[in-house]
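Enquirer: pasting the sequence and the predicted coordinates here, then a few questions.
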Amino acid sequence: MFAETFSLSNGVKIPKVGLGTWLMDEAQAAQAVREALSIGYRHIDTAQAYGNEAGVGEGIRLSGVAREQLFITTKVAAELKNYDAAAQSIEESLAKLGLDYIDLVIIHSPQPWKEFRGENRYFKENKEVWKALEDAYQAGKVKAIGVSNFLQDDIENLLESCEIKPMVNQILAHIGNTPFELIAFCQQNGIVVEAYSPIAHGVILDHPKIQAMADRYGVSAAQLCLRYCLQLDLVVLPKTANPDHMRNNADLDFVISKADMETLKNMEPIRDYGEHSFFPVFGGKLT
């Protein structure tokens, strides 16, 4: 799977499988990135909010893999909602990562996390942040730009006035929680959709129907979840620091039948993420 890519609207190739690094500290991120790159991963996803960009950068340098072979993503913090703050944050990310350019920079959320999905939609402010991303792109500091957690009207707000259309929307998507209308809107507008938490932070792994279907294919429940997203033409970003899980998550050379895909698409909703339910995207609010 490591060589398989989608093409962004500007022709940049994005690997279909990447490594997520949420909730890893600097040291864990450095080790996980080094392990992942040695296994064959070439797509690494981090964020300013994760507090581990320097660790990701260290892992990249220790891996010995050539920079041009890698696809590195980071995200402008959700709380930065003006041009200057966003532009400065991109410079800081470049410095922390130790890179001359970043392959993809995205706006982490249309609203600050404490106001996620609240009444204030930050339409005007997001246009300012988007302008900072466009300028970084045109300056060659960034190879592609996009958004994360944006709903259709959040994206339409940018499309009204942008010079460069968003190339990516990174969203929560997995079996039991797949926003089909939003995915269709993005794909119809040339926006590649990335699925974060494609294994629902592990809570899906004990689901008896999913495990039974995985057994029929001779794969793990995690592999079934990832393959499901890939067959919807989504990039997958499973997060793990375990090398065995990294290998398993990239061993996806099987095809889910059309009938089984329909079953998975109509799986009962999964809304309880256990210990991770505090994250605002999952319905809670940061305090």
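Expert: Sure, I can see it.

Enquirer: only C-alpha atoms for contact and neighbour calcs from this point on.
Expert: OK.

Enquirer: tally of neighbours for Gln69?
Expert: By other C-alpha atoms under 10 Å, the residues close to Gln69 number 10.

Enquirer: name the residue most distant from the centre of the protein?
Expert: Most distant from the centre of the chain: Arg216, at 28.8 Å, with distances by C-alpha atoms, centre = their mean.

Enquirer: look up how far Ile210 lies from that one.
Expert: The gap separating Arg216 from Ile210 is 10 Å, by C-alpha to C-alpha, to the nearest Å.

Enquirer: which residues touch Arg20?
Expert: Heads up, residue 20 is Gly, not Arg. Residues in contact with Gly20 (C-alpha atoms under 8 Å, 6 or more residues apart in numbering) are 44-46, 196, 237-240.

Enquirer: okay, now the one to match up with it:
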Amino acid sequence: MLNIGCHLSVSKGFENMGKQALEIDANTFQFFTRNPRGGKAKKLNQKDIDKFLELARENNFAILLAHAPYTLNACAKDEDKREFALNTFIDDLKRLESTPNNLYNFHPGTHVQQGVDVGIKYITDMLNQAITKEQTTTVLLETMAGKGTEIGRSFEELRQIIDGVELDEKLGVCLDTCHVFDAGYDIVNDLDGVLEEFDKVIGLDRLKAIHLNDSLNSCGSHKDRHAKIGEGQIGLDAITRIINHEKLKNLPFLLETPNELDGYAREIKLLRSLYNG
């Protein structure tokens, strides 16, 4: 079965997200842990969460992906911003234990001309302070397009972060198809080669989820502009190969395409029709 979903709003609760997912034939979804531009998280409603967990069990939901706010920059130049990132990270991981055994994805950050090595040191410091042995959530580093001073534009940079984390068994990677393509990894003409490189540098056992997006820009553009499935430079043929690839087909695929719910429903229907699993 193709494990596929999209980004849903947590504002109306977990049960509502579960019902919305079922309406569009999704069996997983992604949600922001709080406002994507930052701020205080909404108080958890355990009754709502319990209803969702029952719904998820009854409908065989795949693993869920929580997403950290975009304002979380673990390697910011400003110490106050790094402290905000740490406090947000710790709070999110505690809250996610109410929906155990899922995934928490974050953008590694922007080093703001401090240099990659300094930025990675800040990121690993935060992860070493935030991650605990007891947590059931797996933390995912997202592959980035490499615009500006983003960290995570290469598999080697993600590997360097992983190597600096003591509880690295709690870490994985979310591969964003738009981001890796824009970063220069040619998943259109050499998907096998890209996956072989990922396995060599990071290890495919750490690949836990895929953000499935087309790209408005060409390979190596470092732009990060998502497109609807089949309407960008990656194209429907390549995306079909991705969802059917033996090393990827059982992972959760999360759509972040520029759509409303009806658009996601159309993309999910299309992708299910192209899946050979």
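Expert: Structure received. On a predicted model such as this, the values are computed, not experimentally measured, just so you know.

Enquirer: is the nearest residue to Glu267 of structure 2 once chain neighbours are set aside in a helix, a strand, or coil?
Expert: In space, and not counting its chain neighbours, Glu267 of structure 2 is closest to Ile229: 6.8 Å by C-alpha to C-alpha, 6 or more residues apart in numbering. Three-state assignment for Ile229 of structure 2 (DSSP: H, G, I helix; E, B strand; the rest coil): coil.

Enquirer: quick one, what contacts Ile229 of structure 2?
Expert: By C-alpha under 8 Å, 6+ apart, the contact list for Ile229 of structure 2 reads 213-214, 235-236, 239, 257, 267.

Enquirer: kindly recompute the last result at 7 Å.
Expert: Each residue near Ile229 of structure 2 by C-alpha atoms under 7 Å, 6 or more residues apart in numbering is listed here: 213-214, 236, 267.

Enquirer: got a winner among these for most neighbours?
Expert: Asp214 (29 neighbours).

Enquirer: tell me the residue in structure 1 aligned with it.
Expert: The alignment partner of Asp214 of structure 2 in structure 1, by TM-score structural alignment, is Ile199.

Enquirer: surely that match meets Gln223?
Expert: No. Ile199 of structure 1 is beyond contact range of Gln223, at 8.8 Å (criterion: C-alpha atoms under 7 Å).

Enquirer: of the contacts of Gly20 of structure 1, which ones are shared with structure 2?
Expert: Mapped onto structure 2 and checked by both residues aligned by TM-score structural alignment, their matches' C-alpha atoms under 8 Å, the contacts of Gly20 of structure 1 keep the contacts 44-46, 237-239.

Enquirer: ok, of those residues, which one's closest to Glu26 of structure 1?
Expert: Of all the kept ones among the contacts of Gly20 of structure 1, Thr46 has the smallest distance to Glu26 of structure 1: 11.0 Å, by C-alpha to C-alpha.

Enquirer: now that closest one. Nearest residue, chain neighbours left out?
Expert: Closest residue in space to Thr46 of structure 1, ignoring its immediate chain neighbours: Thr74 at 4.8 Å, by C-alpha to C-alpha, 6+ apart.

Enquirer: quick revisit: now the contacts of Gly20 of structure 1 as CSV including neighbour count?
Expert: Formatted as CSV, the contacts of Gly20 of structure 1 follow (neighbours: other C-alpha atoms under 10 Å):
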residue, neighbour count
Ile44, 24
Asp45, 23
Thr46, 24
Tyr196, 26
Leu237, 24
Pro238, 25
Lys239, 24
Thr240, 21
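
Enquirer: narrow the contacts of Ile229 of structure 2 to those in helices?
Expert: When DSSP state H defines the helices, the subset of these inside them is 236, 267.
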